[in-house]
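Asker: need a 3D model of the sequence below.
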Amino acid sequence: MRKNYLFPTTFRKIGWCLFVPFAITSFICLFDGSNEDWLKVNALSVIPWGIIKNSLFDELSMIGLTVSLLFIAFSKEKDEDECIANIRSNSLIWATITAYSLLIVCTMLIYDMHYLNFVFIDLFMILFLFIIKYNIELYKFRRSNND
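Answerer: So this is what the prediction gives:
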């Protein structure tokens, strides 16, 4: 028996609804760099070890963006079958190879704070590339079946 680890189809809509606000807040964190004072709380920190005062704005933004992209990327299609599973698998492999190739190239060419900004974006690169590639291939597949 094959296990299916995909989310139900309704999670894709939830993912898109979550994606918009969390993408905006993540870009604010990335390009503005300011910490919102209204979300400052005492938080356990590993480095440096102890309790520190920290704004949760950037953490909540990243968690929300990650969850929304996971919901979008890994929700079942209404007509999920072996062909769509194959498209999903090939798209994920392509996205992984492309994202890590880009990471290797950019590691050799980008330095200092610009590199840290790139790494922040690269955390989500595999999911972004997968969603784009998967939807393009799924569109081509469905269009060829309708002809």
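
Asker: CA atoms for contacts and neighbours, from now on please.
Answerer: Noted.

Asker: measure Glu82 to Ile132 for me?
Answerer: Distance of Glu82 to Ile132, given as C-alpha to C-alpha, to the nearest Å: 20 Å.

Asker: kindly report the same for Leu123.
Answerer: Applying C-alpha to C-alpha to Leu123 and Ile132 gives a distance of 16 Å.

Asker: for Ser26, same thing?
Answerer: Distance, Ser26 to Ile132, using C-alpha to C-alpha: 19 Å.

Asker: same thing with Ser34?
Answerer: Taken as C-alpha to C-alpha, the span from Ser34 to Ile132 is 30 Å.

Asker: what of Met108?
Answerer: 26 Å.

Asker: now name the helix or strand holding the closest residue to Phe128 other than its chain neighbours.
Answerer: The spatially closest residue to Phe128, leaving aside those adjacent along the chain, is Leu69, at 7.6 Å (C-alpha to C-alpha, 6 or more residues apart in numbering). Element membership of Leu69, judged by DSSP states H and E, is helix 57-73.

Asker: this one next, for a side-by-side:
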Amino acid sequence: MKNSLLIPGKYKVIGWIIFILSSCLGLATSYWEYKIPGFALSVKNAELFADYNLTNELALAGVVIGLMMISFAKEKMEDEYLTLIRLKCWQWSVLISFGILLILNFVLYGTTFYSFLVYNMFTVPIVFIAKFNFSLYLLRQERAEDEK
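Answerer: Have a look, this model is predicted:
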């Protein structure tokens, strides 16, 4: 069965590089207010966007692109069983993400909740990557035991 949504496996490494670099940039912009010099938005209406730098947007785009490249990269031996594992891992990641959202909806308030929502955008692909790689590890262990 051919899945047209998957990209070649070599993009997984590129995705990891983009994700790690963009995550570091995002943390630098969030916690140390780092801005790329000369990356400011020039708008005629300076009252709303007097000094708006696009570094944060670049970091967010990089994290999203990197996570999607990792998530949708093919494995070396892509078959129907692996497709089923992918589907189950996506289901798990969505359930966990919404479970976290539901719990923290009653625990966090105000700007803390909005900050959490920004990070919660990444919960689905991150949980998917973790669960999928763990499932692949278990599958390889099972196949190795069968070969003995």
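
Asker: ok, back up a step: and the helix holding Leu69 of structure 1, which stretch of structure 2?
Answerer: Alignment of helix 57-73 of structure 1 against structure 2: residues 55-71, by TM-score structural alignment.

Asker: which SS state does Asn54 of structure 1 fall under?
Answerer: When classified by DSSP: H, G, I helix; E, B strand; the rest coil, Asn54 of structure 1 comes out as strand.

Asker: residues in contact with it?
Answerer: By C-alpha atoms under 8 Å, 6 or more residues apart in numbering, Asn54 of structure 1 lies in contact with 39-43.

Asker: in strands, which of these appear?
Answerer: For the contacts of Asn54 of structure 1, membership in strands holds for 40-43, with DSSP state E as the criterion.

Asker: which secondary structure elements does the lengthiest helix in structure 1 sit against?
Answerer: The longest helix of structure 1 (DSSP state H) is helix 82-109. Contact analysis of helix 82-109 of structure 1 by 3 or more C-alpha pairs under 8 Å, 6 or more residues apart in numbering; DSSP states H and E lists helix 112-122, helix 125-146 as its packing neighbours.

Asker: work out the gap between that helix and the centre of the chain.
Answerer: 13 Å (C-alpha atoms, centre = their mean, to the nearest Å).

Asker: and what of stretch 110-127 of structure 1?
Answerer: Taking mean C-alpha positions (C-alpha atoms, centre = their mean), stretch 110-127 of structure 1 and its chain are 13 Å apart.

Asker: now do stretch 69-85 of structure 1
Answerer: 16 Å.

Asker: and the residue nearest the centre of structure 2, how close does it get to Ala50 of structure 2?
Answerer: Nearest to the centroid of the C-alpha atoms of structure 2, with distances taken as C-alpha atoms, centre = their mean, sits Leu67, at 3.7 Å. Look at Leu67 of structure 2 and Ala50 of structure 2: by C-alpha to C-alpha, they are 32 Å apart.
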